[in-house]
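In: the following comprises the amino acid sequence and a computationally predicted model.
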Amino acid sequence: MRSNRSVLTAAAFAALAMGATTVLASPASAAPNTTPQKVCGSAYKTVNSAPIGSLGTVYLTYNSANGKNCVATIRKNPGAAVEMSTWIYIPDTGDSAEDYGHYTSYAGPAYVYGKALCVNWGGHINNIYTQVSGSNCAALKENRVTFTR
């Protein structure tokens, strides 16, 4: 009986060791892509977006319950940290918010109150910048600019 228990214990330890080795040997993968709602909050709905070259997208979201806009810049392919930003500005009130730094997946969130107001917003990844002016202003046509610095 004692030898059966020793054999079973040894087999269990061997199986655990094998599983641990398999887990440790697995290649590391990048974090899955995120969404504007994961960055800003589930109550925020995407109302506009603009590509940042082929590197990612900056999203403008809005929460109708609190009247706030949120922006987030999300990389297409997460990886090593790179310089990124996201920003938002309300011309009528002068309110603004931004997030700038070195990130692996996204910059943001940046929130401002913007109910029934025009919004300027944008972001950058590495040296590619996108900005949108006069956005979500009913009949006013927005202006989009993407440039490299």
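Out: That came in fine, so what should we check first?
In: only C-alpha atoms from now on, for both contacts and neighbour counts.
Out: Will do.
In: which element, helix or strand, includes the residue nearest to Cys118 when sequence neighbours are not counted?
Out: Leaving aside its chain neighbours, Cys118 sits nearest to Cys137 (4.9 Å; criterion: CA to CA, 6 or more residues apart in numbering). Following DSSP states H and E, one finds Cys137 outside all helices and strands.
In: and Tyr129, by the same measure?
Out: Taking DSSP H and E as the definition, one finds Tyr129 inside strand 128-135.
In: again with Gly101
Out: Applying DSSP H and E, one finds Gly101 within strand 96-103.
In: what about versus this one:
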Amino acid sequence: MMMTRSIAAAGALTALAVGGTTVLSASASAAPNVTPRTVCGSAYKTVNSVPVGSLGTVYLTYNPTNGKNCVATIRSNPGAVKNMSTYIYVPATDEWAGDYGNFTSYAGPAYVYGRGYCVSWGGNIDNIYVSVENSNCAALRERRVTEVR
């Protein structure tokens, strides 16, 4: 089961990296004070995060009212466009969402229904890719991976 999750999460990240069936965006800009709540919505609370080196952070948020998770990759220092992505995957339902492209400050939001499910999520800024598998599961230990490509 762990192998399936690893393959699925890797597949989702690969699809984002090479141009899977996600929404393309040429560029996006935002105010320097971008937060997970401004990207995902005011009802979403940050439940987990992972640094993307020193370039930024991928945030996992949750809305208890609708049971949805949202992810966003937010740069530490917005500026010139950089290759960025964000993704989230629910292995139990095989549902995933993502966003990738060249952005000035953030990638996302990407939403999935996650109430009661483990989620795998991550993203990239430039050549630094991060992923978190089996996240926010009471019984399973999460696995974090950072790669420089």
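Out: Arrived safely, thanks for sending. Treat the numbers as computed from the prediction; the structure is a model and nothing was measured.
In: TM-score for the pair, please.
Out: After superposition, the two chains reach a TM-score (TM-score structural alignment, normalised by the length of structure 1) of 0.79; 120 aligned residues with a CA RMSD of 1.0 Å.
In: before we move on, back to that, right, and the residue nearest to Cys118 of structure 1 touches Lys115 too?
Out: No. Between Cys137 of structure 1 and Lys115 there is no contact under CA atoms under 8 Å: 10.6 Å.
In: what sits in contact with each of the two?
Out: Shared contacts of Cys137 of structure 1 and Lys115 (CA atoms under 8 Å, 6 or more residues apart in numbering): none.
In: Ala138 of structure 1: neighbour count?
Out: Residues lying near Ala138 of structure 1 (other CA atoms under 10 Å) number 11.
In: now do it against Ala14 of structure 1, distance only.
Out: 67 Å (CA to CA, to the nearest Å).
In: ok, now Val119 of structure 1?
Out: Going from Val119 of structure 1 to Ala14 of structure 1 by CA to CA gives 61 Å.
In: these two: which is more packed in?
Out: With other CA under 10 Å as the criterion, Val119 of structure 1 and Ala14 differ in neighbour count, and Val119 comes out ahead with 24 against 12.
In: distance of the equivalent of that one over in structure 2 relative to Leu140 of structure 2?
Out: Per TM-score structural alignment, the equivalent position to Val119 of structure 1 in structure 2 is Val119. Separation of Val119 of structure 2 from Leu140 of structure 2 (CA to CA): 11 Å.
In: mutual contacts of the two, please.
Out: Joint contacts of Val119 of structure 2 and Leu140 (CA under 8 Å, 6+ apart) are Asn134.
In: name the nearest residue to the match of Val119 of structure 1, sequence neighbours excluded.
Out: Val90 is the one closest to Val119 of structure 2 (CA to CA, 6+ apart), at 4.8 Å.
In: same check, this time on Thr130 of structure 1
Out: The spatial neighbour of Thr130 of structure 1 that comes closest, neighbours along the chain excluded (CA to CA, 6+ apart), is Thr146 at 4.3 Å.
In: likewise Tyr89 of structure 2?
Out: The shortest distance from Tyr89 of structure 2 to any non-neighbouring residue, by CA to CA, 6+ apart, is to Trp96 (4.2 Å).
In: contact partners for the one you found?
Out: Ala12, Tyr87, Ile88, Tyr89, Val90, Val112.
In: swap in Asn69 of structure 2?
Out: Asn69 of structure 2 makes contact with Tyr44, Leu60, Thr61, Tyr62, Asn63, Tyr111, Val112, Tyr113, Gly114, according to CA under 8 Å, 6+ apart.
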